[in-house]
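Asks: Would you be able to build a 3D model of this:
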Amino acid sequence: MPLGLSLAPKVLASKSLTSWVTPIAHWYANLAGYRKYGLKYDDLIIEEYEDVQRAIGRLTPRERYDRAFRMKRASHASVLHSVLPKEQWTEPEKDVRFLTPHVQEVEKEDKERAMWDTVFVSRK
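Replies: Model prediction:
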């Protein structure tokens, strides 16, 4: 399957398929363990990519602060070789994508810029 294609829209379009896949998705997210450290899924995105850095720059000051706090708290828990207390774990309802829309927007702008940079203009 080429990069960028996802089965998610097809799964979400089918109510029966969604009801079958959702418990597996929740089980897998809990098994990954990042919620036990108070992180959200988008906190795991690799920052070294230029597009991701530009997307982080588009976050609101509050979102940037919250993200930095979650990262520092998770690092501290990792150094102590323990997970956070259960009341500090990220709840599945609060584990929303906050960075992915910005990354997708940056990628879309890059594609548009590349298209305009390589446009061929001919005289008639």
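
Asks: hey, let's count contacts and neighbours off CA atoms from now on
Replies: Noted.

Asks: quick one, helices of the protein?
Replies: Under the criterion DSSP state H, helices of the chain are mapped to 8-13, 15-32, 50-57, 61-79, 100-117.

Asks: which of those sits most buried?
Replies: Ranked by mean neighbour count, these are led by helix 50-57 with a mean of 16 (mean count of other Cα atoms under 10 Å).

Asks: Tell me how far it lies from the chain's centre.
Replies: With Cα atoms, centre = their mean, to the nearest Å as the basis, helix 50-57 stands 12 Å off its chain's centre.

Asks: What is that helix packed up against?
Replies: Contacting helix 50-57 under the criterion 3 or more Cα pairs under 8 Å, 6 or more residues apart in numbering; DSSP states H and E are the following elements: helix 100-117.

Asks: wait, what's in contact with the residue nearest to the spatial centre of the chain?
Replies: Geometric centre of the chain, nearest residue: Asp42, 3.0 Å, by Cα atoms, centre = their mean. Taking Cα atoms under 8 Å, 6 or more residues apart in numbering, we find Asp42 in contact with 97-100.

Asks: Here is the second sequence; please produce its structure so I can put it next to the first one:
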Amino acid sequence: MLFGPLSTSLAPQVKSSRTLLKWITPIANWYANASGYRKLGFKYDDLLCEENPEVQRALSRLTPREAYDRAYRLKRASQASVVHAPLPKEQWTQPSEDIRYLKPHVLEVMKEEAERKMWDTVAVERK
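Replies: Purely as a prediction, here's the structure:
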């Protein structure tokens, strides 16, 4: 079971209710902006813990362009951290650009691992 950004989410239930979506969306936007990761040029999936084996395998499945973009964002944010200043406003990640590019790969790895465990524990019976 994973905790954090890849754990169970209430987003589908919130999105299905128009009233709840109207109330939660401003709070969610405020929280994303207050967390500050967009000011450093990160996308949400850049914050996933790389020590997790599923995330490691998912990172190896990124296209060369996605891997390059991720490395560039990490280096750029590292430089901004060294100078103790956020990036210029035009380099901040916009909410429309902040897509979950790594989560589908991680979920696929988790499904494969569950299937592997299932097949590894199959009891073979002789007829």
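
Asks: Could you export the contacts of Asp42 of structure 1 as CSV, including distance to Ser122 of structure 1?
Replies: Conversion of those to CSV gives the following (distance: Cα to Cα, whole Å):
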residue, distance to Ser122 of structure 1
Arg97, 43
Phe98, 43
Leu99, 40
Thr100, 38
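
Asks: Which member of those exhibits the greatest number of neighbouring residues?
Replies: The most neighbours of any of the contacts of Asp42 of structure 1, using other Cα atoms under 10 Å, belong to Leu99, which has 19 neighbours.

Asks: Identify the spatial nearest neighbour of the alignment partner in structure 2 of that residue, chain neighbours not counted.
Replies: Under the alignment (TM-score structural alignment), Leu99 of structure 1 maps onto Leu102 of structure 2. Nearest non-adjacent residue to Leu102 of structure 2, counting by Cα to Cα, 6 or more residues apart in numbering: Asp45, 5.9 Å away.

Asks: That neighbour matches what in structure 1?
Replies: Looks like Asp45 of structure 2 aligns to Asp42 there (TM-score structural alignment).

Asks: Could you do Val55 of structure 2 as well?
Replies: Looks like Val55 of structure 2 aligns to Val52 there (TM-score structural alignment).

Asks: How about the contacts made by its match?
Replies: Val52 of structure 1 neighbours (Cα under 8 Å, 6+ apart): 45-46, 103.

Asks: From Pro101 of structure 1, how far off is it?
Replies: 11 Å (Cα to Cα, to the nearest Å).

Asks: for Lys10 of structure 1, same thing?
Replies: Distance of Lys10 of structure 1 to Pro101 of structure 1, computed by Cα to Cα: 19 Å.
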